[in-house]
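# pasting the structure only:
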């Protein structure tokens, strides 16, 4: 009985930004738990290759979709086509994101717009048509990917911090509106993981040393360590959990 609570067999999971990095790890993890997955990316070849790897490793059905999550009109059109082709996703993971680093007073306005559009506005754009269909069905799971920077700040990434703080508050707002339709909306906020987005950080000996000393676990996270929280929030085990933000960060946000 306990194991079956986490079984995702027969579910359809749509993970944005899942051709590589955290999104790819989450798509693979959900597939390993039994879900069929829709892999999303910007590059068709890279996305198709990622989906093929997941299918080969897990034996589940994988699908691909490529579109710009920052264009509201394109998102609505493409999500509508996805639902028509595959049905309404049971699980939506809003993972697509980007980073740009510069001191606050030197941060280009166009990069502010790009960071906010990719990290925050896309969550609204993608979630709205998906959860509308979920509400009509009467069930669904949404996971929004926040960050340790949803709660903390660091030099040179103020817009990223603003965007990820917004993701967590949007999660709460979505939960307030959607719980009545048996849709649970939660966030996962990773700490520092050795992902492609963080290459400039983990390859810098000075930052690497600082981060390990700053994190109680004394190490970077492994992408596979995000999967447990994602499976929990995607499964029947979290049927009365909504509006929450789970930090997966080795204790980083719990200490000073």
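Sure, I can see it. Just so it is clear, the model here is predicted, and its values are computed rather than measured.
# use CA for all of it now, contacts and neighbours both
Fine.
# so residue 77, which of the three states?
Using DSSP: H, G, I helix; E, B strand; the rest coil as the criterion, the local structure at residue 77 reads helix.
# Next up, a structure to set beside the first:
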């Protein structure tokens, strides 16, 4: 869980315990069990006085006092006797944040959470909204009872796969993202879940239904705003990541993107 603090860091008990390794857009993770370890501090100008370089954000990790009550979501399903809940984060960088997490044992000093590095890799990708290809085309007209074909472009940014690698604190993570499903809300109160990109319609298909991603309207769009159904494609990306090296830790992140178009559906006798 990431929360943005409303207070500034100080050098009191449990103060700075080290410098972030690498450029963290969200958080750095350098941890101990509440014991202070000497760390580097930049000057008020944000520069390292001795080297003339930008100072790295200062980080800390401590055991929460008091601990959350039993049953709190912060325990991540564990019992208080199983371990403890800790906080860790950079409070002096350009993007201060605190990560709250459960651990069976006190976090090791200078431990970099690979999930944070995986998020850094994900942030390097340009995951875009689906690029919709629907028949009937926006601006045209479809008929009640006639098949609608839905599809999306399969580029790396709109469907995947898309990969990126990030390194921080000696931890290298490669993440690969791909759309695992697309939910189409058709504007008539129905939705269609497609586990693939769909098939782009061609005239040679005639009045056939889509083999993998289609819909049939049973009413016109006349009473809808603008006389059109709003069709929204919501793509859920599965982002699998792995720490470099044999037997490295793995995990998965989820991203969601959506796009919408408007289609007109009329009765067949209304078309000349």
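It's in. Worth saying up front: this structure is predicted, and the values here are computed from it rather than measured.
# Got a TM-score for the pair?
Both chains were compared after superposition, and using TM-score structural alignment, normalised by the length of the first structure their TM-score is 0.26; 112 aligned residues with a Cα RMSD of 5.8 Å.
# elements contacting the longest strand along the second structure?
Criterion DSSP state E: the longest strand present in the second structure is strand 250-266. Here strand 250-266 of the second structure touches strand 132-135, strand 141-143, strand 229-243, going by 3 or more Cα pairs under 8 Å, 6 or more residues apart in numbering; DSSP states H and E.
# Recalculate using a threshold of 7 Å.
strand 141-143, strand 229-243 (3 or more Cα pairs under 7 Å, 6 or more residues apart in numbering; DSSP states H and E).
# just checking, what packs against the longest one?
The helices and strands touching strand 229-243 of the second structure, judged by 3+ Cα pairs under 7 Å, 6+ apart, are strand 171-185, strand 250-266.
# what angle do that strand and strand 171-185 make?
Interaxial angle of strand 229-243 of the second structure relative to strand 171-185 (axes from the mean of the first three to the mean of the last three Cα atoms, to 10 degrees): 160 degrees.
# what residues does strand 229-243 of the second structure touch?
Residues lying outside strand 229-243 of the second structure but in contact with it, judged by Cα atoms under 7 Å, 6 or more residues apart in numbering, are 118, 130, 172-188, 221, 248-264.
# got the helices and strands packed on strand 250-266 of the second structure as a markdown table, with distance to residue 98 of the second structure and mean neighbour count columns?
Shown next, in a markdown table, are those (distance: least, Cα to Cα, whole Å; neighbours: other Cα atoms under 10 Å):
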| stretch | distance to residue 98 of the second structure | mean neighbour count |
| --- | --- | --- |
| strand 141-143 | 52 | 20 |
| strand 229-243 | 22 | 22 |
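# before we move on, the earlier item: give the PyMOL command for selecting the buried subset of the contacts of strand 229-243 of the second structure.
For selection in PyMOL, the members of the contacts of strand 229-243 of the second structure meeting the burial criterion (16 or more other Cα atoms under 10 Å) are listed in this command:
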select buried, resi 118+130+172+173+174+175+176+177+178+179+180+181+182+183+184+185+186+187+221+250+253+257+258+260+261+262+263+264
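# Can you spell out which helices and strands pack onto the one helix or strand residue 122 of the second structure maps to?
When elements are assigned from DSSP states H and E, residue 122 of the second structure belongs to helix 114-124. Counting contacts by 3+ Cα pairs under 7 Å, 6+ apart, the secondary-structure elements packed against helix 114-124 of the second structure are strand 162-168, strand 171-185.
# in it, what's buried?
Counting neighbours by 16+ other Cα under 10 Å, the buried set in helix 114-124 of the second structure is 114-122.
# Name the surrounding residues that touch that helix.
Here helix 114-124 of the second structure makes contact (Cα under 7 Å, 6+ apart) with 164-168, 171, 173-175, 241.
# would you turn the residues you listed into a markdown table with distance to residue 215 of the second structure?
Formatted as a markdown table, the contacts of helix 114-124 of the second structure follow (distance: Cα to Cα, whole Å):
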| residue | distance to residue 215 of the second structure |
| --- | --- |
| 164 | 36 |
| 165 | 39 |
| 166 | 41 |
| 167 | 45 |
| 168 | 47 |
| 171 | 47 |
| 173 | 40 |
| 174 | 38 |
| 175 | 34 |
| 241 | 35 |
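# so which of those comes closest to residue 97 of the second structure?
For residue 97 of the second structure, the nearest member of the contacts of helix 114-124 of the second structure is residue 168. The distance, counting by Cα to Cα, is 17.1 Å.
# Residue 152 of the second structure is nearest to which of the helices and strands packed on strand 250-266 of the second structure?
When these are compared by Cα to Cα, strand 229-243 sits nearest residue 152 of the second structure, at 8.7 Å.
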